[in-house]
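[1] Okay, here's the prediction I keep looking at, along with the sequence it came from:
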Amino acid sequence: MPDNPSPLDVLWDRLAAEAPGAVCRRAAVEFDPAGQAWLVPLCGQPMRVLAQARRVEAPGGPAGHEAALVCVQYLLTARDEPPGGDLVSPRTLPDGDFFFRGPHDMPAAGLEKAFGGSPAAFRRAAEAVGGRPLAAGDAAYEFPALPRVCVAVVLWAADEEFPARAQILLDSAAHRHLPLDALWLLCHVLGRRLIAAAQPR
């Protein structure tokens, strides 16, 4: 480990000491013994987590720092428990009202800017990322952001009276699989995936 290890360095050390089978059971993922990699579906993308190489691979190249941190943290802290089944405001999670404020507010503004004028564009992007439609707002989708963590986005389009509004919801048991700071990063990763999916190819 480096003299001044980063949070991700610490997580890598912990993951390298884990038994692959135990991690797979907890996190509901698969392990590729030939490639020595856990296979983690993250926001509709297949990620390869290589603990010995301290690398997370996304389709087309290395994963970004936030996506890598979320994947490694999830493999360490996910529990062998199903999702809670209810979608709730992140602030209703234990300690969420304190954490999800100010600099840690949910990244709804970028979604409002990208999709507030076009719910149809949001629907196309959400379906490209693997979302399941919900009956809420002008458009709403639930995403299996990680095998045991669901995230939903509800969009209200701008009109003559009100600006666009987006709300991000989490599964009621999300905090049992990821700490709050990693849940916040996960929502950023999902938001960027949605915005990227809406860009012309």
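    Good, I have the coordinates.
[2] drop to CA atoms for contacts and neighbour counts, all remaining ones
    Noted.
[3] My reading is that A136 lies in a helix. Confirm?
    No - when DSSP: H, G, I helix; E, B strand; the rest coil is applied, A136 is found to be coil, with no helix at that position.
[4] take the one below as the second:
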Amino acid sequence: MDEKINAEKNRKDKIPYDHYKTVFKDFNPGVMAKNTGCTFNENAGEILVKLMGQDLMVKYPSGEIYSGDGSQLEAYPPKTLILRYLIHGKGVEPSDKYMTYREVDGGNVYYNNFYGRCILRLSRTFGNDVKRFKKIFEKLGAEKVDMGDAAYKFQFLNNIYVIFAIWEGDEEFPPSSQILFNSNVPFYFTAEDLAVVGDVSIATIAKLTL
């Protein structure tokens, strides 16, 4: 039964990816790279993107995405997100200001979804293991931020910076967390996209071995 559910989810996730592949080919690769702080390798026909410290190659015009070891990126949500990022990027540099999800246009509408999908998940994953949370972000070379019991600023994609903050739980209160986005994110992502940013970030750090 689980295999059937996963196959159906995979099929649904593939539909938007296939759509954005057809859109992606109509954009200039050099301009997309410039507008996201990425690099276009004209000889290889690929845009070099860094996702959570991992080097990825986005083939142009196919939109296929490969890891540095040559293997194809399998999960569809991050692949779709990367194509949308390249297509919609406006070339706005990061600032020293950060915003909550609610402050993003449309954030209030999707907040409940974002809270359960990202903020609550972050709390449950690391709220009782702040030591591991710190070790993971130190391994990633993230910048420590003065917030909560532990907080770090990290680069999600070129030009895209996110802050994860954790407050440990105690006998009175459960663990809590906050996710902040650099003020330039509206020039790259919608509120719905940012839920995927949270999803992918948490899944990536949760899988890291120390």
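    Here it is on my side, so go on. Computed from a predicted structure; not experimentally measured.
[5] biggest helix in structure 1 by residues?
    Identified as the longest helix of structure 1 according to DSSP state H is helix 180-197.
[6] So for that one, what gets flagged as buried?
    By neighbour count on 16 or more other C-alpha atoms under 10 Å, the buried set for helix 180-197 of structure 1 is 180, 182-195, 197.
[7] Let me see the contact set for the residue most central in space within structure 2.
    Central residue of structure 2 (C-alpha atoms, centre = their mean): V197, 3.0 Å from the mean position. Residues near V197 of structure 2 by C-alpha atoms under 8 Å, 6 or more residues apart in numbering: 81, 156.
[8] what does it align to in structure 1?
    Applying TM-score structural alignment, one finds that V197 of structure 2 aligns to L186 in structure 1.
[9] Which secondary structure elements does the lengthiest helix in structure 2 sit against?
    Identified as the longest helix of structure 2 according to DSSP H is helix 2-24. Under the contact criterion of 3 or more C-alpha pairs under 8 Å, 6 or more residues apart in numbering; DSSP states H and E, helix 2-24 of structure 2 touches helix 76-88.
[10] so L180 of structure 2 touches I160, yeah?
    No - using C-alpha atoms under 8 Å, L180 of structure 2 is not in contact with I160; the gap is 11.3 Å.
[11] From K59 of structure 2, how far off is D146 of structure 2?
    39 Å (C-alpha to C-alpha, to the nearest Å).
[12] same question, N41 of structure 2
    The gap separating N41 of structure 2 from K59 of structure 2 is 10 Å, by C-alpha to C-alpha.
[13] The two: who's more crowded?
    K59 (19 against 16; other C-alpha atoms under 10 Å).
[14] which position in structure 1 aligns with the more buried one?
    Looks like K59 of structure 2 aligns to L50 there (TM-score structural alignment).
[15] now do I47 of structure 2
    Taking TM-score structural alignment, I47 of structure 2 has W38 as its aligned residue in structure 1.
[16] Checking my notes, that match in a helix, right?
    No - applying three-state DSSP, one finds W38 of structure 1 to be strand, outside a helix.
[17] I'd like to know how many residues surround it.
    Quick note: W38 of structure 1 (other C-alpha under 10 Å) scores 23 neighbours.
[18] same thing with Y152 of structure 2?
    Y152 of structure 2, neighbours per other C-alpha under 10 Å, totals 20.
[19] and the one helix or strand it maps to, how far out from the chain's middle?
    Here Y152 of structure 2 sits within strand 150-157, counting by DSSP states H and E. Strand 150-157 of structure 2 sits 11 Å away from the centroid of its parent chain (C-alpha atoms, centre = their mean, to the nearest Å).
[20] contact partners of that strand?
    49-53, 130, 133-134, 137, 141-145, 161-167, 197, 201.
[21] Any buried residues in stretch 99-115 of structure 1, and which?
    99-100, 106-109, 111-115.
[22] Who has more neighbours out of L180 and I160 of structure 2?
    Neighbours per residue, other C-alpha under 10 Å: of L180 of structure 2 and I160, the larger number sits with I160, 23 against 19.
[23] so who does the equivalent of the more buried one over in structure 1 touch?
    Structural alignment (TM-score structural alignment) places I160 of structure 2 against V149 in structure 1. Each residue near V149 of structure 1 by C-alpha under 8 Å, 6+ apart is listed here: 83, 170-171, 173-174, 177.
[24] Among the residues you listed, name the buried ones.
    83, 170-171, 173-174, 177.
[25] rewinding a little: can you check what angle separates the strand holding Y152 of structure 2 from helix 76-88?
    On the basis of axes from the mean of the first three to the mean of the last three C-alpha atoms, to 10 degrees, strand 150-157 of structure 2 is oriented at 70 degrees to helix 76-88.
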